[in-house]
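Chemist: Sequence and computational prediction follow.
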Amino acid sequence: MQISFLTSRRGPSRTGTNAVSQGESAVSEHTIKTLDRNYRDPRGIPVHVTGWDRERDQVIFMRPNYPHECMQPVWKFQQFFKRVEV
């Protein structure tokens, strides 16, 4: 199953350890795409996907009755989670 918002694979944006000396900013481009989608985990429990972290290649989601964000690598999310149409 292919998930359209999770298909991009980006490698590191910088090579080497002297990126700042080459004129680049020391602050990382931490890009998270905000999403609002519903899925079911492998046990059938609904989860709410809130974002996709492009830099770390992770899906960010919330579980019911759990106050903290959860994260899974994109490949694992694509393999084990199923989208629920509302």
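Modeler: Sure, I can see it.

Chemist: Please make it C-alpha for all contacts and neighbour counts, starting now.
Modeler: OK.

Chemist: Give me the distance between the two termini of stretch 62-78.
Modeler: With Cα to Cα, to the nearest Å as the measure, the first residue of stretch 62-78 is 16 Å from its last.

Chemist: Leaving out chain neighbours, which residue sits closest to D53?
Modeler: I32 (4.3 Å; Cα to Cα, 6 or more residues apart in numbering).

Chemist: scratch that, N38 is what I was asking about
Modeler: Spatial nearest neighbour of N38, chain neighbours left out: H48 (4.7 Å); criterion: Cα to Cα, 6+ apart.

Chemist: another structure for you, compare them:
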Amino acid sequence: MDLLDFSTPKLLHKYGSWARVQVAFYDFIFRQGSGMCSGCFKDKALGEVLEGFCDGGGVYEETVKAIENIYPNPQDAWCAFMDEEAR
């Protein structure tokens, strides 16, 4: 089982810092869960806010549920992220 490690040399070289690696990981799981790029996800959440006078949480909650269905634990999500990084 791979542990989540935001400071591996290869990832640090690619992204520049552990914080940027973490952001890339979260972008990855939200892309997988929502089927959208991060910009499209933000646009959809903003549309929910503007159309329904709510906080955009519906889109977020739907995506979180999808992520949990795809990846039952953080290690599975991390392994998928690392597989994508290896391509």
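Modeler: It's in. Treat the numbers as computed from the prediction; the structure is a model and nothing was measured.

Chemist: TM between them?
Modeler: Overall, the chain-to-chain superposition scores 0.26 on the TM-score scale (TM-score structural alignment, normalised by the length of structure 1); 40 aligned residues with a Cα RMSD of 4.2 Å.

Chemist: re earlier: I'd say the residue nearest to D53 of structure 1 and Q58 touch.
Modeler: No. The pair I32 of structure 1 and Q58 fails to qualify as a contact (Cα atoms under 8 Å) at a distance of 9.3 Å.

Chemist: More neighbours: which of those two?
Modeler: In terms of neighbours (other Cα atoms under 10 Å), Q58 is the more surrounded of I32 of structure 1 and Q58; the figures are 20 against 17.

Chemist: so the more buried one makes contact with K76?
Modeler: No. At 9.2 Å, Q58 of structure 1 does not count as touching K76 under the criterion of Cα under 8 Å.

Chemist: What separation do you get for the residue nearest to D53 of structure 1 and V59 of structure 1?
Modeler: In this view, I32 of structure 1 and V59 of structure 1 are 9 Å apart by Cα to Cα.

Chemist: Check Q72 of structure 1 too.
Modeler: When Q72 of structure 1 is compared with V59 of structure 1 (using Cα to Cα), they lie 5 Å apart.

Chemist: quick one: which of these two has more around it?
Modeler: V59 (25 against 14).

Chemist: hang on, the earlier thing: pull up the overlap in contacts between I32 and Q58 of structure 1.
Modeler: With contacts defined as Cα atoms under 8 Å, 6 or more residues apart in numbering, the residues shared by I32 of structure 1 and Q58 are W52.

Chemist: helices and strands around the host helix or strand of Q75 of structure 2, which ones?
Modeler: Assigning secondary structure by DSSP states H and E places Q75 of structure 2 in helix 74-86. If you count contacts as 3 or more Cα pairs under 8 Å, 6 or more residues apart in numbering; DSSP states H and E, helix 74-86 of structure 2 packs onto helix 18-34.
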